[in-house]
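Student: Okay, sequence plus prediction incoming.
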Amino acid sequence: MADRPASEREKTADAGRESAAGAVSDAVDRLMARLRREDAVVVAYSGGADSALLAFAAARVLGRRALAVTAVSPSLAASERATARDFARAHGLAHLEVCTDEADRPEYAANGADRCYHCKSALFDALTPLAAAMGARIALGTNLDDLGDHRPGQRAAAERGAIAPLVEAGLTKADVRAVSRKLGLVTADKPAAPCLASRVSYGDPVTPEVLRRIETAEGALRELGFPVCRVRAHAGGTLARVEVPHTEIPRACELRERVDAAVRGAGFTFCSLDLSGFASGRLNALLPLLPS
């Protein structure tokens, strides 16, 4: 079959781009329309791509009836806290930081399969009085892709009546990034950065010291040129399992002495490199091994 003329290929490409642009515009409209149904919202705002888009859109629709609130605890990396603060300031968001007490809750520190439930419960305990004072509902930056993962925090959200506007607007993670790009948000391509406690092997206690080691080690790895990385803590926080994208594994091996020094310098006794490469939620593989 002969190739189509260049003019036809260009028309097809243009049509594809127009269709994609239209889909993104539709996603923006759906999100804004969903938020217009609220009198006021308190956005649980970590500064990641999802919550940043939600906070920005809520502020655009509701103005000062939208409040972005960042939960501050040992599980929030200082770099993420600073990024969230800078984004809020750059876009004129009404923004507060509140301290949450999940680290003081034995159920959270025990780090069972339901750790995230207790973390989110602490978050809602902090946000509920603010929402009540504003006559607002609590809004989470959950997207459609999150619904298929192991996320006990969603149960806590349902119990507290929190809403998920991104889900209700039908936005996937890819949609969140595309919409953020269209709106000119710097978070459009921001790598996912879940809480530091998600790096601690289930069953090992979550302590401020282990979280500090993880934060320090990941910061050192980023300085070595690994912007996407995870340091998973095992064996009571003595063993670090380093994950980088599989394309970066050869370079990590070349820099193994510096990687090892960076991780052990953060307080770990041992450093290992996971040859499977980075993948979100890798520790969920341990869930079937936990006591029922």
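Tutor: Everything's here; your move. All values reported here derive from a predicted model rather than from experimental measurement. Numbers count the residues shown, from 1 in each chain.
Student: Please make it C-alpha for all contacts and neighbour counts, starting now.
Tutor: Noted.
Student: can you give me the strands in the stretch 1-150 of the chain?
Tutor: Shown for the stretch 1-150 of the chain, the strands assigned by DSSP state E, counting those that start in this stretch span residues 41-44, 66-72, 95-99, 137-139.
Student: could you redo those strands as JSON lines and give each row mean neighbour count and distance to residue 168?
Tutor: Listed next are the strands of the stretch 1-150 of the chain as JSON lines, based on neighbours: other C-alpha atoms under 10 Å; distance: least, C-alpha to C-alpha, whole Å:
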{"stretch": "strand 41-44", "mean neighbour count": "27", "distance to residue 168": "15"}
{"stretch": "strand 66-72", "mean neighbour count": "24", "distance to residue 168": "18"}
{"stretch": "strand 95-99", "mean neighbour count": "15", "distance to residue 168": "24"}
{"stretch": "strand 137-139", "mean neighbour count": "25", "distance to residue 168": "11"}
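Student: take the one below as the second:
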Amino acid sequence: MMLTEKLEQLKALFAEMEQALIAYSGGVDSTLVAKIAYDVLGDRALAVTAVSPSLLPEELADATAQAATIGIAHKIVHTHEMENPNYTSNPVNRCYFCKSELHDTLKPLALELGYPYVVDGVNADDLHDYRPGIQAAKERGARSPLAEIGVTKAEVRQLSQQLGLPWWEKPAQPCLSSRFPYGEEITIAKLQRVGRAEIYLRNLGWDNLRVRSEGDTARIELPPEKIADFVLKTDLPTLVSTFQNLGFIYVTLDLEGYRSGKLNQVLQHIAAP
């Protein structure tokens, strides 16, 4: 199916909904959904961002600015997944409990405000990865227009560019809890430590990155083609000192490089006999 056809189908889907509340993180997927929903529904579309310790303040600022650029009404709510030991113990299905909390917050809000649908930014590629949060959203009646129409991540960026959204190349930024290996307890202090470390690196000009945290060790992941430049251009002693001031003891660089969902590779070993 041509991309123009998929865009028309997305518009038709929202026209049928008549009103929609968008679970809006400010990432490229949910922002595209918000843009199309607003273009079709106008003030009958509402973008809602959930704020918790696992969301970087900079990401909230981006989400707010992007919503204003689109013109869509934007509301902020607070979620409390950090109060759930099923989440903070960081099991392999942690995302299930996160999305359960999110949609248990959004669904009553939607009903209260008169929105019959809660929609999210899940795309067609997400359906082929390990995403337990998708099940939680489905159980609560959420819809995923991008996945329903078969829009892939690459097509999300293409459509965003075609629609003139300046952030179409924005790197993926999943919640900070994804920086920890399964089984390691998540705390607010650890989330803040990782968040500050990533902000420090972004301020140095490295946008597409992760700081994985395991115990007292920080492992920096960058795209493989950027690793040599990083080593040559970064003041490594200052970086190490900064990370240690944040609470890390050891600072390492992942020589394999950044790959989305890398922590899920451990699941293959867990599942192996």
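Tutor: Structure's in. What do you need? Since the structure is predicted, the reported quantities are computational estimates derived from the model, not experimental observations.
Student: Show me the one of the strands of the stretch 1-150 of the first structure that comes nearest residue 223 of the first structure.
Tutor: Smallest distance to residue 223 of the first structure across those (C-alpha to C-alpha): 24.0 Å, for strand 66-72.
Student: residue range for that closest one in the second structure?
Tutor: Alignment of strand 66-72 of the first structure against the second structure: residues 45-51, by TM-score structural alignment.
Student: what does that stretch rub up against?
Tutor: Contact with stretch 45-51 of the second structure is made by 19-26, 34, 37-38, 60, 63, 67, 72-79, 102, as judged by C-alpha atoms under 8 Å, 6 or more residues apart in numbering.
Student: Identify whichever of the strands of the stretch 1-150 of the first structure lies nearest to residue 286 of the first structure.
Tutor: The nearest among these, by C-alpha to C-alpha, is strand 66-72 at 27.3 Å.
Student: just how off-centre is that closest one within its chain?
Tutor: 14 Å (C-alpha atoms, centre = their mean, to the nearest Å).
Student: what does stretch 148-157 of the first structure give?
Tutor: Distance of stretch 148-157 of the first structure from the chain centroid (C-alpha atoms, centre = their mean) equals 14 Å.
Student: Mind listing what's buried along that stretch?
Tutor: 152-154, 156-157 (16 or more other C-alpha atoms under 10 Å).
Student: Tell me the spacing between residue 36 of the first structure and residue 170 of the first structure.
Tutor: According to C-alpha to C-alpha, to the nearest Å, residue 36 of the first structure stands 16 Å off from residue 170 of the first structure.
Student: Which one's more surrounded, the two?
Tutor: Neighbour totals were compared for residue 36 of the first structure and residue 170, and residue 170 leads with 15 against 12 (other C-alpha atoms under 10 Å).
Student: my guess is the more buried one contacts residue 144, does it?
Tutor: Yes - applying C-alpha atoms under 8 Å, one finds residue 170 of the first structure in contact with residue 144, separated by 6.6 Å.
Student: which position in the second structure aligns with residue 172 of the first structure?
Tutor: By TM-score structural alignment, residue 172 of the first structure lines up with residue 152 in the second structure.
Student: Could you count how many residues lie near that match?
Tutor: The tally of other residues near residue 152 of the second structure (other C-alpha under 10 Å) stands at 18.
Student: and it, what does it touch?
Tutor: Contacts for residue 152 of the second structure (C-alpha under 8 Å, 6+ apart) come out as 123-125, 146.
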